[in-house]
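*Asks:* quick one: sequence plus predicted model below, questions after.
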Amino acid sequence: MRKVTIVGTGAIGASWTALYLARGFNVVATDPAPNAETDLRRFIDSAWATLEVLGLSPNASRDHLEFTRDMKQALADTDFVQESGPERQLLKVKLFADIDAATPPDSIIASSSSGLTMSIIQSRCRHPERCVIGHPFNPPHMIPLVEVVAGTKTSPETVQRALSFYRSIGKKAIHVRKEMVGHVANRIQGALYREVVYLIEQGVLGVADADAAVCWGPGLRWGVMGPNMLFHLGGGQGGIQHFMDHLSGPVSTWWKDLGTITEMTPRIKRTIIDGVLKEAGDRSIEELERERDTVLLQLLAARAQAEHAVQPDLLDVADRIP
């Protein structure tokens, strides 16, 4: 695959575009918004220093980007489509049908949809067998995870091709074997956040302390290993067997006491908004993004070093992004 088409250049589409350019692809992007091209090129310029730290492929170049408002033109002769349009079901179904009609039949059409199922999205496509979910975590040019999910009409070959393609560009692609609304990572994230909101709503702790409880506790460990492997270590010398035999009972007790909050009331929305703004202080969104990206780069570099796949100077990244 050499030509990638990005349909929709909002936050997710722009981040995908930057990544594909950094991996040496020819990228054609399309979006009907009036300032789409200007905003896209500005984002790529801003993200490029970060991508340089992460490592550029030999053919990487921002000059390999072409922008057009003509979606049919953008899709002509493409090898891979990364759709990142608005998360609205009717729009997405029509958009996929239009993309399907305009692309070569052997190309793959992947959707960045964060929650819709591919069975619905592909329902009006003439070639649904080459349509698949390729859901990233934001920002895609930095966070490695991609969830690959088939629809009922997606071929097994397409799933394997998509997994291989994403892995070839350095993504941690996982195969979600069963369709569920929200896929997997967002469901996990949503379950955690529901309990966070419940604890705040119950007055157990404030917004800033809730954030601290996650990022300075389990969040640090989750950046190293997943919960199953961590509980294997939590079982001591007996490993996961000891954990299941002796510690799974207390965990089950916690489950029974978890919050059952099912909606964001106006009061809890206001509490969280006020708490977040107080926690952010005078730091702008741009400053907070830089703080996030600097720490993410350091974490990614540490992970890569642990896997013996990074140059030592990659760890010194704090002053190398704008």
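*Replies:* Structure's in. What do you need?

*Asks:* from here on, contacts and neighbour counts on C-alpha atoms
*Replies:* OK.

*Asks:* what's the closest non-adjacent residue to E195?
*Replies:* Distance criterion C-alpha to C-alpha, 6 or more residues apart in numbering; nearest residue to E195, sequence neighbours excluded, is G259 at 5.8 Å.

*Asks:* what segments of the stretch 51-200 of the chain are helices?
*Replies:* With DSSP state H, counting those that start in this stretch applied, the stretch 51-200 of the chain shows helices at 71-75, 89-102, 118-121, 156-168, 185-201, listed in chain order.

*Asks:* and the contacts of the shortest one?
*Replies:* What that stands for is helix 118-121. Under the contact criterion C-alpha atoms under 8 Å, 6 or more residues apart in numbering, helix 118-121 has outside partners 89, 92-93, 96, 131-133, 149-153, 179.

*Asks:* returning to that earlier point: can you lay out the helices of the stretch 51-200 of the chain as TSV showing distance to A22 and mean neighbour count?
*Replies:* What follows is the helices of the stretch 51-200 of the chain, written out as TSV (distance: least, C-alpha to C-alpha, whole Å; neighbours: other C-alpha atoms under 10 Å):
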stretch	distance to A22	mean neighbour count
helix 71-75	19	20
helix 89-102	25	18
helix 118-121	28	21
helix 156-168	13	16
helix 185-201	25	16
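
*Asks:* including distance to F25, could those helices go into TSV?
*Replies:* Listed next are the helices of the stretch 51-200 of the chain as TSV, based on distance: least, C-alpha to C-alpha, whole Å:
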stretch	distance to F25
helix 71-75	14
helix 89-102	20
helix 118-121	26
helix 156-168	12
helix 185-201	27
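
*Asks:* if we compare those helices, which one ends up closest to A14?
*Replies:* Comparing the helices of the stretch 51-200 of the chain against A14 with C-alpha to C-alpha, the closest turns out to be helix 71-75 (15.3 Å).

*Asks:* I'd like to know which elements that closest one is packed against.
*Replies:* Helix 71-75 sits against strand 3-7, strand 26-30, helix 89-102, with contacts defined as 3 or more C-alpha pairs under 8 Å, 6 or more residues apart in numbering; DSSP states H and E.

*Asks:* could those go into a markdown table alongside distance to R194?
*Replies:* What follows is these, written out as a markdown table (distance: least, C-alpha to C-alpha, whole Å):
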| stretch | distance to R194 |
| --- | --- |
| strand 3-7 | 32 |
| strand 26-30 | 36 |
| helix 89-102 | 24 |
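
*Asks:* the ones you listed: which one's closest to S61?
*Replies:* Using C-alpha to C-alpha and comparing these, the one that lies nearest S61 is strand 26-30, at 8.8 Å.

*Asks:* what is the orientation angle of the closest one with strand 3-7?
*Replies:* Put simply, strand 26-30 runs at 20 degrees to strand 3-7, going by axes from the mean of the first three to the mean of the last three C-alpha atoms, to 10 degrees.

*Asks:* put this beside the first:
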Amino acid sequence: MTPYGRSIRKIGIVGCGVIGASWAAYYLSRGFDVTATDPAPGAQAKLRDLVEQAWPPLTRIGLAEGAALTRLSFDDDLAAALAGVDFVQENGPERVDVKRDLLARISAAIDQDVLIATSSSGIVISQIQSAAINPARVILGHPFNPPHLIPLVEVVAGQDTAPEAVAAALDFYERIGKKPIHIRREMKGHVANRLQAALWREAFYLLDQGVISVADLDTAIAHGPGLRWALLGPFLNLHLSGGDGGIGHLIDHLGPPIESWWQDLGQIALTPQVRAKAVAGVEAVLSGRSLAALTEARDEVLIDLLTLKAAQRPLP
């Protein structure tokens, strides 16, 4: 057994906002004991409310043996909350100073072989892990929102992270039903967020240039390439588009046009004017429909899609 290969039974959640609460719900659904902490006023009530909201869709997906809401506990004191935990998922504010302070306090409260995974969406681990006791066990475990439904977890090592810690984290996330990927080099925003950011940049540019409306642009993705992206990634989709010759044939024949599109992609800044166009466009699409209703509808379809994908022949 590696130094980080301990049996994991109890999860510590630090930070109980939307991401932390979603993580807590998922770990509970997998049959773990979960103990959480957050210094914000009313944090415990908010956490329990969010977990209860996530429980019906998790129940529909299927709960692990022994999964129960009663296995969630909360303590305002970080050290007390983390007593005896076997894995920590940190979800604090996206600030280097806050993350460093949290890692210092978390690592002082737990055994030195307990992995600490941060849910940071953009901060690189090497900026923050040195604040921890035994920084070799600090990794990135970045989920996608909402973590209780989306399987992807990005795992990244910092300059001080032990290879054994990365291996243990990848194994743990996979065993609990996630789809972890190993990002082999630190980059701001990691991988999936960078891919999203590339699309967002062109989306805002096209909106600002008057090329398309918010409604039509969202339709273009949701009812076009987004359907394929839910099944296969960009490279395998390109491979299929190449016919018998695959991706090599596609690059040979469509490479020059694709390169010309790249060169024509826009530069955009999120000015007040661009913000106003985006907000007005979204409000027009929603037409009074609440955020809660939209979220519920999205989650219903997402669960159906996940169920369908699990029941069919596995795709890469």
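*Replies:* Arrived safely, thanks for sending. From a predicted model like this one, the values you see are computed outputs, not experimental measurements.

*Asks:* how alike are these chains, TM-score-wise?
*Replies:* Here the TM-score for the pair of chains, by TM-score structural alignment, normalised by the length of structure 2, is 0.96; 308 aligned residues with a C-alpha RMSD of 1.1 Å.

*Asks:* just the terminal-to-terminal distance for stretch 94-108 of structure 1.
*Replies:* Between the opening and closing residues of stretch 94-108 of structure 1 we find a distance of 17 Å, counting by C-alpha to C-alpha, to the nearest Å.

*Asks:* that stretch corresponds to what range in structure 2?
*Replies:* Alignment note (TM-score structural alignment): stretch 94-108 of structure 1 is matched to residues 101-115 of structure 2.

*Asks:* other residues contacting that stretch?
*Replies:* 3-4, 6, 78-79, 82-88, 92, 116, 128-129, 131-134, 137-139, 165, 169.

*Asks:* mind checking which of those are buried?
*Replies:* Among these, those classed as buried by 16 or more other C-alpha atoms under 10 Å are 4, 78-79, 82, 84-88, 92, 116, 128-129, 131-134, 137-139, 165, 169.

*Asks:* spell out which helix or strand contains the closest residue to F43 of structure 1 other than its chain neighbours, please.
*Replies:* Spatial nearest neighbour of F43 of structure 1, chain neighbours left out: A14 (6.8 Å); criterion: C-alpha to C-alpha, 6+ apart. When elements are assigned from DSSP states H and E, A14 of structure 1 belongs to helix 11-22.

*Asks:* equivalent range in structure 2 for that helix?
*Replies:* Taking TM-score structural alignment, helix 11-22 of structure 1 hits residues 18-29 over in structure 2.

*Asks:* the matching stretch vs structure 1, average distance?
*Replies:* Plainly put, stretch 18-29 of structure 2 ends up 0.2 Å away from its match in structure 1 on average once the two are laid over each other (mean C-alpha distance after the TM-score superposition for structure 1).

*Asks:* again with stretch 275-282 of structure 2
*Replies:* Stretch 275-282 of structure 2, aligned to structure 1 and superposed, deviates on average by 0.5 Å (mean C-alpha distance after the TM-score superposition for structure 1).

*Asks:* just give me the residue closest to the centre of structure 1.
*Replies:* With the centre of structure 1 defined as its mean C-alpha position, the nearest residue by C-alpha atoms, centre = their mean is F137, 1.0 Å away.

*Asks:* show me the contacts for the aligned partner of it in structure 2.
*Replies:* The criterion is TM-score structural alignment: under it, F137 of structure 1 has F144 as its aligned partner in structure 2. Under the criterion of C-alpha under 8 Å, 6+ apart, the contact partners of F144 of structure 2 comprise I150, P151, L152, V153.

*Asks:* does the third one touch E174 like I think?
*Replies:* Pointing back at L152 of structure 2 there. No - using C-alpha atoms under 8 Å as the test, L152 of structure 2 is too far from E174 to be in contact (9.9 Å).

*Asks:* mutual contacts of those two, please.
*Replies:* With C-alpha under 8 Å, 6+ apart, L152 of structure 2 and E174 have common neighbours P180.

*Asks:* counting neighbours, what do you get for T59 of structure 2?
*Replies:* If you count neighbours by other C-alpha atoms under 10 Å, T59 of structure 2 ends up with 12.

*Asks:* and E291 of structure 1, by the same measure?
*Replies:* E291 of structure 1 is flanked by 13 other residues according to other C-alpha under 10 Å.

*Asks:* report the longest helix in structure 2, please.
*Replies:* helix 291-311 (DSSP state H).

*Asks:* so what touches that helix?
*Replies:* Outside helix 291-311 of structure 2, the residues within contact range by C-alpha under 8 Å, 6+ apart are P57, I61, L149.

*Asks:* most surrounded residue in those?
*Replies:* Neighbour counts for the contacts of helix 291-311 of structure 2 peak at L149, which has 22 neighbours (criterion: other C-alpha under 10 Å).

*Asks:* tell me the spacing between that residue and A80 of structure 2.
*Replies:* Using C-alpha to C-alpha, one gets 29 Å for the distance from L149 of structure 2 to A80 of structure 2.

*Asks:* filter the buried ones among the contacts of stretch 101-115 of structure 2 down to just the ones in strands.
*Replies:* Residues of those located in strands (DSSP state E): F87, V88, I116, V138, I139.

*Asks:* can I assume the first one is in contact with R137?
*Replies:* If I follow you right, that is F87 of structure 2. No - judged on C-alpha under 8 Å, F87 of structure 2 makes no contact with R137 at a distance of 10.4 Å.

*Asks:* overlap in contacts of the two?
*Replies:* Common neighbours of F87 of structure 2 and R137, using C-alpha under 8 Å, 6+ apart, are V114, L115, I116.

*Asks:* now distance to D216 of structure 2 too, for those, in CSV please.
*Replies:* Shown next, in CSV, are those (distance: C-alpha to C-alpha, whole Å):
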residue, distance to D216 of structure 2
V114, 48
L115, 45
I116, 42
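
*Asks:* skipping adjacent residues, who's closest to the aligned partner of M187 of structure 2 in structure 1 in space?
*Replies:* Following TM-score structural alignment, the counterpart assigned to M187 of structure 2 within structure 1 is M180. Nearest-residue entry for M180 of structure 1: T117, 6.8 Å, with adjacent residues in sequence omitted and distances by C-alpha to C-alpha, 6+ apart.

*Asks:* list the contacts for the aligned partner of V197 of structure 1 in structure 2?
*Replies:* Counting by TM-score structural alignment, V197 of structure 1 lines up with F204 in structure 2. Each residue near F204 of structure 2 by C-alpha under 8 Å, 6+ apart is listed here: I268, V274, A278.
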